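Student: predicted model follows, preceded by the sequence.
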Amino acid sequence: MDLGLYIDGRSRPSASGQFFDSSDPFTGEVWSRVPAATAGDVDEAVRAAHRAFTSGPWAEMTPTQRGRLLYRLGDLVEANADRLGELEVRDNGKLLAEMLGQVRYLPEWFRYYGGLADKIEGAVTPAERPGIMHHIRYEPIGVVAAIVPWNSPLVLTVWKLAPALAAGNTVVVKPSEYSSASMLYLASLFGEAGFPPGVLNVVTGVGSEVGEALANHPLVERIAFTGGEGGGRAVYQAAAKSFKRVSLELGGKSANIVFDDADLDDAVKGAVAGIFAAAGQTCMAGSRLLVQDSIHDAFVDRLVSFVSQAKLGDPLLPDTDIGPIATPPQFRKILDYIDIAKGEGATCVLGGTRAEGQGLGNGLFVKPTIFTNVHNGMRIAQEEVFGPILSVIRFRTDDEAVQIANDTPYGLAAGVWTQSLDRAINLPPRLRAGTVWVNAYRVVSYLAPFGGFRNSGIGRENGKDAIRDYLEAKSVFINTRRGVPSPFVMRLPSVESFGG
């Protein structure tokens, strides 16, 4: 199946006419060909977005009209959820059950921000000086570049698209070269929903070419990026050259903390959901499991027994628990980190090798892996692996747990497992993370801001305030009196009048 770029409301080949292959992570077979966009294609997409922003139907729409289009798009996503979910699985190998759950939830983003589109109100400030009226209005920024990774492409794109469009911007999306199909299918729904040409554009290709051309384009006013720390740094540096607005949702090394008063059955399930349900290929993965010393050994035994029952296999089958690794480079990276952990002295109590055999097709599978005897200074505890590898770290006191959890360059998420009301209330403020779950893990909502501290990024996505990041505040002063005084006789107020 040959795919096309989506530019100015239509699907078309790249200017070069070249494609690159997209392989199914489970079968290893090429199932689609994705157009390799050129810098010229990027320029055309950005200019189409700029035209749509500055003139034509989209520029003239009221916020209420934009909101109605977003509602209509949400309905179309809901109607096409099964197809979108299957495309995601073919591209990134995640479980169909997980992808369908994500895609079926996505319409709520379009509905939420569709409803919010005409709720962004300016303000009239109190009169500060006679004859001068001042009000604040909020206006869209312009062309937004959305650059998204391969692990959850639709979710991470919609987190950007919905608020950006509700605010009145236009968008050029650059999906990962490993997972472009679902985004191109979503783009086709925009025309069906009634969005004018140019409001959404999709260009595909490798980041070093297409992403760089997009980040450096002079007509792009804002960049919304989700991906690795290295890619985020490159985007940030490119944006700084022309002072583009930027949001970065990057990696994590999140701590999932189990106290001795926790419901251990729930905590085991929470630890597994945090790291193995998505084969560890999620920025919020609870890759560091902090277990209180008094229950450490018993908890690890219970955890190993539970994870040992997990079934690896075809992600399209309903009884599969863990799917393949999405890309060959990521597969090699995970195996390298397993060797690094062993070399550092960590004890592998489960997995630790590639998984092969009947039912695994030609997929790149890694056995769910658990390391104990990990101390927080090890690379396996400090560096993001993005795979099904769990590092178990002992702690004794609440203070030590907080110290270990915060001792990382990242600060994306954390989990706390306890039946203590005191801990449930007082520990989250002490954890330097953008999201803290108590007796839960990997819960997100269109209502809840998501983002991280430190190296985990800049800015927040989701929630009411996210739309503000796609708007510019403008001050308007109106002189209500006739007769402007001569500038040559104007005098500044004396220092004394300010109380100095």
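Tutor: Happy to help now that I have it. Numbers count the residues shown, from 1 in each chain.
Student: going forward, measure contacts and count neighbours with C-alpha atoms only.
Tutor: Will do.
Student: quick check: closest non-adjacent residue to Asn439.
Tutor: The shortest distance from Asn439 to any non-neighbouring residue, by Cα to Cα, 6 or more residues apart in numbering, is to Trp417 (4.8 Å).
Student: how close does that neighbour sit to Phe53?
Tutor: When distance is defined by Cα to Cα, to the nearest Å, Trp417 is 48 Å away from Phe53.
Student: now swap in Ala440 and tell me
Tutor: Counting by Cα to Cα, the gap between Ala440 and Phe53 amounts to 42 Å.
Student: more neighbours, the two?
Tutor: For Ala440 versus Phe53, neighbours defined as other Cα atoms under 10 Å are more numerous around Phe53 (23 against 19).
Student: that one in helix, strand or coil?
Tutor: Secondary structure for Phe53, judged by DSSP: H, G, I helix; E, B strand; the rest coil, is helix.
Student: so it makes contact with Gly142?
Tutor: Yes - using Cα atoms under 8 Å, Phe53 is in contact with Gly142, at 6.4 Å.
Student: try this one side by side with the last:
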Amino acid sequence: MPLDSMLQDKKITSLIGGKLQESTPLPFKDITTDEKWLELHPVDKNGVLEAIELSMKAFQTWREEPAPSRGAALRRVASLLLANKDLFAEVMAREMGKPVSEGAGEVAYAASFFTWFAGEAERLYGLEIPSSRKGKLLLARLEPVGPTAVITPWNFPIAMAARKCAAALAAGCTVIAKPSLESPMSLLLLAKACHEAGIPPSVFQVLVGDEKMIGQELLASPNIRKLSFTGSAEVGKLLYNLSSNTLKKVTLELGGNAPFIVLDDADLDLAAKEAIPAKFRNAGQTCIAANRFLIHEKIFDEFSGKLIHEIEKLTFGSPLNPETNVSCHLHPLSLKRMEEHLQDALEQGASLLLGGKPGEPTVISGVTPGMRIFHEETFGPIAALMKVKSADEALLLANDCRFGLAAYLFTDSLASAHHFSNHLEFGIIAINDGLPSAAEASFGGMKDSGIGREGGPSGILEYLTEKFLSIRHSKP
């Protein structure tokens, strides 16, 4: 059955045991037209409980599936995603406003997680531990933690789901995924691709509907053994507390407020070019988006000029236009926060260097630590520039933040790179690089940016538990 069959039916429903669950529908709008596009059928409590029950039963068989078999299924998912990248890109454009060119890139990014974790599934090695006593064999082995709840955000509806679900499936866990109500069809199509690739329907299920009710039921269940969440720090802390009642294993990827540091010995052409993906990918609506530009005063004017030159090359417009780089359709909350941060900064003395209209790429200078844009995540296309007198001041200001997800540093000094990488309080340090994300890269933060890691060599470990075996093979 083609992946777009659900689109043809014009229905967004939960996918429980492979069956679509219909209910009293609600209108779902196309963000590019602000008109009704699909019908959304919210799941009820009984549907959530059914999904949990099916996930438990499916776990008993999926965990026994040989790792190479799981890996082969994940590789088939990757192939299906790439074969349908135009479909996924258009759905994301209509759901949440991502330019189709970026959407196609997100599909490739999502596929890379299935390929990466397919290999990881085949290399889950155990460990033999030398015993201090004769006649004993000591072993440690890794096993899937159990049925997993995955809660994904609207801004990367396929990639964030892929990063979580591919790891869980590779480990042998079953998955119940709850997408954002702003971009549910993307994740439903991903689940459909998984089923088409041979992953059993009850191994990967999707729940669409009231987020509070679904979250409460999943987290209250002792049969859900793992939670992976991407979203705000406030919601993440709430889910963390709810998960504690059943002692679930938890991965939280929360907010960010990334500094973009340019020292006086940096390659300014490189820094300006790399600032574009760091700041303006998905119109700045990424958790690792550069939020605070800390520029050495000696090169401030030259860098700001080069940055503006690069920004002026961008095309601002409809996400359905293949030439668009920055979508004119931001999330309403992103647009509101962008306008509030811009107004607050200008009222406190910042200068407008470029843009300033709602949603368009904007550059301001004269930012100070007292402004909201310095301490709060903007989640929009504003580059907030601030002069610093020294590398030490840049480091101090960069760490003056409750978040610790990503930081960017541009320097040609090996000593500076080493010093900053040791002292920046962030989980991801990008040195002379504006796009540090990759399936093979560890992703996660410090402080209020969350707990655990996704992707990379340690990503699959988040979905595994260690079992120790002490075996006496001869009499003492």
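Tutor: Received it, and whenever you're ready, just let me know what you need. What you are looking at is a predicted structure, and each value in this text was computed from that prediction instead of being measured.
Student: about what we covered before: these two touch, right, the residue nearest to Asn439 of structure 1 and Val438?
Tutor: Yes - A contact is recorded between Trp417 of structure 1 and Val438 when judged using Cα under 8 Å, the distance being 5.9 Å.
Student: tell me which of these two has more neighbours.
Tutor: Trp417 (27 against 18).
Student: return the residue of structure 2 aligned against Arg442 of structure 1.
Tutor: Taking TM-score structural alignment as the alignment basis, one finds that Arg442 of structure 1 is matched in structure 2 by Leu435.
Student: oh, I was asking about Lys174 of structure 1
Tutor: By TM-score structural alignment, Lys174 of structure 1 lines up with Lys178 in structure 2.
Student: what stretch of structure 2 does stretch 375-384 of structure 1 fall on?
Tutor: Residue correspondence for stretch 375-384 of structure 1 in structure 2, counting by TM-score structural alignment: residues 368-377.
Student: what number of residues lie near Val235 of structure 2?
Tutor: Residues near Val235 of structure 2, counting by other Cα under 10 Å, number 13.
Student: ok so it is a helix residue?
Tutor: Yes - counting by three-state DSSP, Val235 of structure 2 falls inside a helix.
Student: map it onto structure 1.
Tutor: Taking TM-score structural alignment as the alignment basis, one finds that Val235 of structure 2 is matched in structure 1 by Gly231.
Student: gap between that match and Glu212 of structure 1?
Tutor: Taking Cα to Cα as the criterion, Gly231 of structure 1 is separated from Glu212 of structure 1 by 10 Å.
Student: tell me which helix or strand Ser182 of structure 1 sits in.
Tutor: helix 181-193 (DSSP states H and E).
Student: average gap between that helix and structure 2?
Tutor: Following the fit onto structure 2, the mean deviation recorded for helix 181-193 of structure 1 is 1.2 Å by mean Cα distance after the TM-score superposition for structure 1.
Student: what does that helix contact?
Tutor: For helix 181-193 of structure 1, the surrounding residues in contact (Cα atoms under 8 Å, 6 or more residues apart in numbering) are 3-6, 9, 34, 69, 72-73, 76-77, 84-85, 87-88, 91, 153-154, 175, 197, 200-202.
Student: next SSE after it?
Tutor: Downstream of helix 181-193 of structure 1 (by DSSP H and E), the next one is strand 200-202.
Student: with structure 2 superposed, average distance for that following strand?
Tutor: Taking mean Cα distance after the TM-score superposition for structure 1, the mean distance separating strand 200-202 of structure 1 from the aligned residues in structure 2 is 0.3 Å.
Student: give me the contact list for that strand.
Tutor: Strand 200-202 of structure 1 has contacts (Cα under 8 Å, 6+ apart) with 5-9, 45-46, 48-49, 170-175, 183-184, 187, 190.
Student: would you mark the buried spots in stretch 456-466 of structure 1?
Tutor: Ser456, Gly457, Ile458, Gly459, Arg460, Glu461, Asn462, Gly463, Lys464, Ala466 (16 or more other Cα atoms under 10 Å).
Student: wait, isn't Tyr113 of structure 1 in contact with Pro163?
Tutor: Yes - if you go by Cα under 8 Å, Tyr113 of structure 1 and Pro163 touch, sitting 5.8 Å apart.
Student: map His296 of structure 1 across to structure 2 for me.
Tutor: Under the alignment by TM-score structural alignment, His296 of structure 1 pairs with Phe300 in structure 2.
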